[in-house]
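Q: Sequence and predicted structure below; questions after.
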Amino acid sequence: MDDHLLIKQMAENQKNAFDLFYEKYHRYIFQIAYNIIKNRLEAEDICHDVLIEIYQKANQYSTDRGSVKAWIAIRTRSRALDRLRKKTELLANKMEDILTKVSPAADQYVIENMEKEVLQRALNRLPLEQRQAIYYMYFDQFTQKEIALELGRPLGSVKSSVRYGLQNLRKQKSLLRWISSSGGDK
């Protein structure tokens, strides 16, 4: 069935149109959310939220603004970014991926640069021993044993520095509000 017709029927509250729309797009929506969040349960929640939002706001779609698929992608991306901004733990846990991953798409590049900037500021607030251990581990990809040799510190101290450093990053207010706009909240 044609996407425009599905949207029109959903705007008229036809539930069978939503069922068809769901079957056609739920994997697409999930994949976009997962690519941003990197957490299956969060991506499933976002997928659910986006599908409900599209059903409830189907009358807002306009062919002048682009394809249905693009409209869906923009809504999904927006919800995923909103969720990422609100979930400090997700942001902190993505640190390794953010710092080491090569970004294939321009929008991912922008998002990752924003995240890197926030993380860099947060890292600069850590005590020197914690910051050094995290830099060596995530930027230079040293093992904890190599870090201990490089810094001339016991292995246990290095492990503690990494652990406490990551805990301190999770607690920082700059990570809690890394982007202050709430864009698109319900």
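A: Arrived safely, thanks for sending.
Q: hey, let's count contacts and neighbours off CA atoms from now on
A: Noted.
Q: which residue is nearest the middle of this structure?
A: residue 37 (3.3 Å; C-alpha atoms, centre = their mean).
Q: Is it in contact with residue 43, as I believe?
A: Yes: with contacts counted by C-alpha atoms under 8 Å, residue 37 reaches residue 43, the gap being 6.5 Å.
Q: A further structure is provided below for comparison with the first:
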Amino acid sequence: MSAQEILASAGSFSTHDLLLFEEKTLRKVFKKNDTILLRGEICQSVYFILYGSFVQFQSNDATETIIDLHLPKEWMYNHPSLIEQKPSGTTIKAFEDAEVIELSLSNLHELIARSPAFLSLGRIFGQANHRTYLFDNALNPAQKYNYIKNAKPLIVQVFPVKMIASYLKITPETLSRVRANRYIS
């Protein structure tokens, strides 16, 4: 995937901008269960997922609560930790083998200083809107499932029901009923 394809959703960039972007980013490969960000670390980068998937979760004793599920062709980071530069309350790990483009916060600032076109990368920080919509609109389980299927269609092909249910804050049994009713009606 080229820099132009990666940046297409953020705006329009000159050839010079694309070369700057390639100069300031790193390509990284992760194996299943590799950790990108540990709870307590401060998030210092954003990642564009080329292939593979990631899970962002909080763990308390023996339970993991899914905070976000990340798929190819989307930007990934821990929003509160990156924006406020405070320790992360979540862990991000590879759900399967994956490859990403990493852009550190310091390199992002340098890109913006060198070309105003990179101000449009601010759009990647609006991705938290999916979670906000899901949990600020008192949606019932069927509405939550339909919303996430429309926002992230591959989610049901990549992640197990238990993880999707945790992400949607419903039980796996409820999600199974919602999915079964979808195919009946």
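A: Cool, the structure landed. The structure presented is a predicted model; accordingly, all values stated were derived computationally and were not measured.
Q: Superposed, what's their TM-score?
A: Scored by TM-score structural alignment, normalised by the length of the second structure, the superposition of the two chains gives a TM-score of 0.27; 87 aligned residues with a C-alpha RMSD of 5.4 Å.
Q: what sits in contact with each of residue 37 and residue 43 of the first structure?
A: residue 80 (C-alpha atoms under 8 Å, 6 or more residues apart in numbering).
Q: Residue 105 of the second structure and residue 180 of the second structure, how far apart?
A: 43 Å (C-alpha to C-alpha, to the nearest Å).
Q: ugh, typo on my part, it should be residue 101 of the second structure
A: 37 Å.
Q: Going by residue numbers, what spans are helices in the first structure?
A: 3-11, 15-37, 40-56, 68-86, 88-93, 95-100, 106-124, 128-134, 144-151, 155-171, 173-176 (DSSP state H).
Q: residues near residue 50 of the first structure, how many?
A: Around residue 50 of the first structure there are 24 other residues, counting by other C-alpha atoms under 10 Å.
Q: Does it touch residue 73 like I think?
A: No: counting by C-alpha under 8 Å, residue 50 of the first structure does not reach residue 73; the two are 9.8 Å apart.
Q: Need the overlap of contacts for these two.
A: Counting by C-alpha under 8 Å, 6+ apart, the residues touching both residue 50 of the first structure and residue 73 are residue 29.
Q: who are the neighbours of the longest helix along the second structure, in terms of helices and strands?
A: Secondary structure assigned by DSSP H gives helix 172-184 as the longest helix of the second structure. For helix 172-184 of the second structure, the packing partners by 3 or more C-alpha pairs under 8 Å, 6 or more residues apart in numbering; DSSP states H and E come out as helix 141-151, helix 161-168.
Q: What residues of stretch 111-125 of the first structure count as buried?
A: 112, 115, 118-119, 122-123 (16 or more other C-alpha atoms under 10 Å).
Q: Stretch 134-148 of the second structure too?
A: 134, 141, 144-145, 147-148.
Q: residue contacts, the residue nearest to the centre of the first structure?
A: 43, 80-81, 84, 90.
Q: same thing but at 10 Å, please
A: 31, 43, 46, 77, 80-81, 83-84, 87, 90-91, 94 (C-alpha atoms under 10 Å, 6 or more residues apart in numbering).
Q: for those, which one is nearest residue 16 of the first structure?
A: Nearest to residue 16 of the first structure out of the contacts of residue 37 of the first structure is residue 46 (C-alpha to C-alpha; 21.8 Å).
Q: Correct me if wrong: that closest one contacts residue 35.
A: No: the pair residue 46 of the first structure and residue 35 does not pass the contact test of C-alpha atoms under 10 Å, sitting 11.8 Å apart.
Q: Quick one: neighbours of the closest residue to residue 54 of the first structure other than its chain neighbours, just the number.
A: In this structure, residue 54 of the first structure finds its nearest non-sequential neighbour in residue 72, 7.8 Å apart by C-alpha to C-alpha, 6 or more residues apart in numbering. For residue 72 of the first structure, the neighbour count with other C-alpha under 10 Å is 19.
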